[in-house]
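S.K.: Just a sequence and a predicted model for now, questions to come.
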Amino acid sequence: MAANFPPDDNNDGLVARSRAGDNAEPLSVSEISNILKRTVEDRFGFVRLRGELSGVKRAASGHLYASLKDEKAVIDAVMWRGNTQRLPFQPEDGLEVVASGKLTTYPGRSKYQIVVERMELAGEGALLALLEKTKARLQAEGLFDERRKRPLPFLPKTIGVVTSPTGAVIRDILHRLADRFPSRVIVWPVLVQGQGAAEQVAGAVRGFSGLPEGHPDRPDLVIVARGGGSIEDLWSFNEEVVVRAVAECSIPTISAVGHETDTTLVDFASDRRAPTPTAAAEIAVPVRAELAATLDDFASRTKRAILRPVQLGRERLQARAERLPTPETLLQPQGQRLDDIAMRLGNGLRDKAARARERLQGDKARLNAPLLKSRVQQAGERLAAVARLMTSLDPDNVLKRGYARVIGPEGTVTDRVQAAKHPALTLKFRDGELDVSTGDTPRPAPTPAPRRKSPEKGLPPAQDDLFG
């Protein structure tokens, strides 16, 4: 369509001149650019554009520059630093987003662009696409490698929990720990959804990890937990900053984000994934009652192991004892031998007696009456001679011939010197005794001398051995 210019007699002039009736002065480029800028901004003060990100880059100032495109057109986009810090995701090329902001122009390049104030993913499909791209990139770095997984402590003394302090999650965890094995729990309160949640969760994980070994508040296990929700609600746990913090944590970690069907990138980076926060508490500690039962079982097994050799020894001893012969069996040969010896002894005694009888009968000529009488007479004569000797040696027999025996306290006194030592003496005559004094000292009663018992008369002499 041709423009309608006012008639001019000199259209081909070299110098621009004012025309009759023309009240518009020529506009400068800057002026028209500003007019266009105001017009565009007034007309499109707020718009929402859907398109695919392309050429995404961040300036050193923190501003974000990109392009939004579809199949037929491209528009430049800029997002100032203050708004980029509130982005809930990391913009990347190829993501389909919905950008909200205002259109403006950039006079320096004669271009129009959208100043984005808010950027969102265009539906769950775009969100899942971003999730897959982030997962692939982090997996390529080795953050999800199974060889990086560490074993969880069997019985942690202190458990650190990164979650919201007001939700049901922490109550479920504490309740389950109290039921199974009461443990010390340190809660690091964070936002688990919305703006700034990812930074807080990552900061809490790094805070626990940064505590030095031996610190009283350093946990033995860290649980990153959140309740269920949509993929959008759980998106903070797909953020790269959180995933890296969990992967780099120096303390074994359990991820317990969402329900059993929910999956986040934190699940791949942690050492163990729990389907629910309650399940995380069950994984973290054993059941105390089961441990006690196990210890009792170990004690019983240990006792049986200790007593088993004794039992085996007893069984072996019993088996060997059963194979040993009975006392009757052991004594039977000796008993039989004893019976044989007894029988032989009886027979021997009878034989010896018979032989002695025969010998006695054979020697009866030597055992006739005159021989026996002669031997008895000889024995009687010997006995009579001994009796006469005893009678002749008896000191009291001479008393009958007029002698007296002097008796002192110690017996018969035989000399004068011995008699002078005693103040009193006793004189024994054949018909009695008489006490006499040897001086003026009173004489003690004499002790009668023991009488020697005379051998009884009329006893026959001892018989000689008939067998010689």
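M.R.: On my side now, so go ahead. Numbering: from 1, shown residues only.
S.K.: switch to C-alpha atoms for all contacts and neighbour counts from now on
M.R.: Will do.
S.K.: Count residues in the vicinity of residue 386, would you?
M.R.: Residue 386 is flanked by 14 other residues according to other CA atoms under 10 Å.
S.K.: try this one side by side with the last:
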Amino acid sequence: MENTPEYSVSELAGALKRTVETTFGLVRVRGELSGFKRVGSGHCYGALKDADALVDLVMFRGAAATLSFRPEDGLEVIVTGKLTTYPGRSKYQIIVDRMAPAGVGALLAQIEARRVKLAAEGLFDPARKRPLPHIPRVIGIITSPTGAVIRDILHRLADRFPRHVLVWPVAVQGEAAASQVAAAIRGFNALAPGGLIPRPDLIIVARGGGSIEDLGAFNEEIVVRAAAASAIPLISAVGHETDTTLIDYASDWRAPTPTAAAERAVPVRADLVAQVATLAARLEQAMARGLAQRSERARAIAARLPVPRRLMELPAQRLDDLAGRLPRGLAIARSRAAARLATSAGALRPALLASRTRRSADALARTNLRPRLLTARAETAAQRLAAAGRLLVSLGPESVLSRGYALVLDNNGQLIGRVAAARSQPALTLRFADGDLPVQPASSQPRLL
């Protein structure tokens, strides 16, 4: 035992590290992720486990940037890297260069679980989807600034109906893609209407085709929630026609290809011009036809109306007939009036009038209207009237006032006969024989104003 060489702790740890790295310089391991996390530096830490064992893993920032999906605990993956030790803690670990899902089935299961979760929250409800504008003034496009996708969209927009286009460049693949796409959607929505940068009326999120791993950013929850929360109508155009991502469920319209998104965003301007020209021609024809129908109807009505000249012929004839009969009628009426006058003249003889006058005078003489009788009756009536006047004066209130009495009146000149009524008045008037005296009622005696 004394001949066994001695090692320091560092020497032993270094020897173990060299042995492990030499023996396992490159390994490919399949297992389930556990405790996976990304720290502020961009490095990722976690563990890979199966039913019987566990090995730590570390993925530095450069390798983590190449991830095409979001690693989650419980997901089965295949990692490629080298096995090494960490002397500071006496443990071994895998430094991962590449990580991929263990199979499409595992990744699809992860996506399906996320879809069910988001659907339960109502993010895919058809009632949330808004109609797309018919002709948007400004179109916002979220895609990679390089590649065929943006060129195809711009080319198709220019062919169909040129519009003002804003491009928000993002990464469409890799670990940073999901956060950039979500930030772009929120950024377009944050633009103020009428600002220096025009706010889009429509957003297109586009990417070309690829594998399920390549399209992984558009299955991320952060992207789906941003699309569902967008106040601006959004078209998803991710992948080819057979590709389906979760953003397709949250968008207002899903385009099978980026080119189809441009075709759905705007109509064909030439078709609109032709349609307007056709409608204008139809309108002109309808107006001409309407005028022709109304003119024909007016002529038909006019044909059924009588000629004005004919309307006056019969009244003119009747006027001529009456004018011819008028002189003869006047002569006959004059003859009849003369005959009635002659008949009445016999009753107006002077002797007859004188006889009637004498009979009226005799009847007047026989009446009792003699002057002396009329004078006596007038004197008797005058005496009775004077007596009644004296009685009225003696019984009148003025005569009573002269004997020391007074009248109590309210503001309207109405007589107050009771103390309670007098106390309810704001002011009273005492009328004496020689004038009125204003007073104010009190609790006991009235006092002068």
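M.R.: Happy to help now that I have it. The structure presented is a predicted model; accordingly, all values stated were derived computationally and were not measured.
S.K.: And the TM-score between them?
M.R.: Scored against TM-score structural alignment, normalised by the length of structure 2, the superposed chains reach a TM-score of 0.58; 324 aligned residues with a CA RMSD of 4.2 Å.
S.K.: wait, what's in contact with residue 234 of structure 2?
M.R.: When contacts are counted by CA atoms under 8 Å, 6 or more residues apart in numbering, residue 234 of structure 2 is found next to 132, 202, 203, 204, 205, 227, 251, 252, 253.
S.K.: and if you look at residue 226 of structure 1?
M.R.: 163, 164, 169, 192, 256, 257, 258, 277.
S.K.: Which position in structure 2 pairs with it?
M.R.: Matched by TM-score structural alignment, residue 226 of structure 1 corresponds to residue 207 in structure 2.
S.K.: and of the contacts of residue 234 of structure 2, the nearest to residue 63 of structure 2?
M.R.: Distance to residue 63 of structure 2, by CA to CA, is smallest for residue 205 among the contacts of residue 234 of structure 2, at 26.7 Å.
S.K.: I'd assumed the closest one was in a strand, is it?
M.R.: Yes: membership of residue 205 of structure 2 in a strand is supported by DSSP: H, G, I helix; E, B strand; the rest coil.
S.K.: Check the spacing between it and residue 225 of structure 2 real quick.
M.R.: Between residue 205 of structure 2 and residue 225 of structure 2 the distance is 14 Å, computed by CA to CA, to the nearest Å.
S.K.: Which one of the two is surrounded by more residues?
M.R.: residue 205 (28 against 16).
S.K.: Verify the stated contact: the more buried one with residue 230.
M.R.: No: with contact defined as CA atoms under 8 Å, residue 205 of structure 2 does not reach residue 230; the gap is 12.0 Å.
S.K.: thinking again about what came up before, which of the contacts of residue 226 of structure 1 fall in strands?
M.R.: Using DSSP state E, the members of those that fall in strands are 163, 256, 257.
S.K.: Next up, the contacts around the first one.
M.R.: For residue 163 of structure 1, the contacting residues are 169, 170, 187, 188, 189, 190, 191, 192, 201, 224, 225, 226, taking CA under 8 Å, 6+ apart as the criterion.
S.K.: before we move on, the earlier item: would you reformat the contacts of residue 234 of structure 2 as CSV and include distance to residue 40 of structure 2?
M.R.: What follows is the contacts of residue 234 of structure 2, written out as CSV (distance: CA to CA, whole Å):
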residue, distance to residue 40 of structure 2
132, 40
202, 35
203, 32
204, 32
205, 29
227, 27
251, 32
252, 35
253, 37
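S.K.: And these, which is closest to residue 64 of structure 2?
M.R.: Closest approach to residue 64 of structure 2 among those (CA to CA): residue 205, at 24.5 Å.
S.K.: Which residues are in contact with that closest one?
M.R.: If you count contacts by CA under 8 Å, 6+ apart, residue 205 of structure 2 has them with 141, 142, 143, 234, 235, 236, 237, 238.
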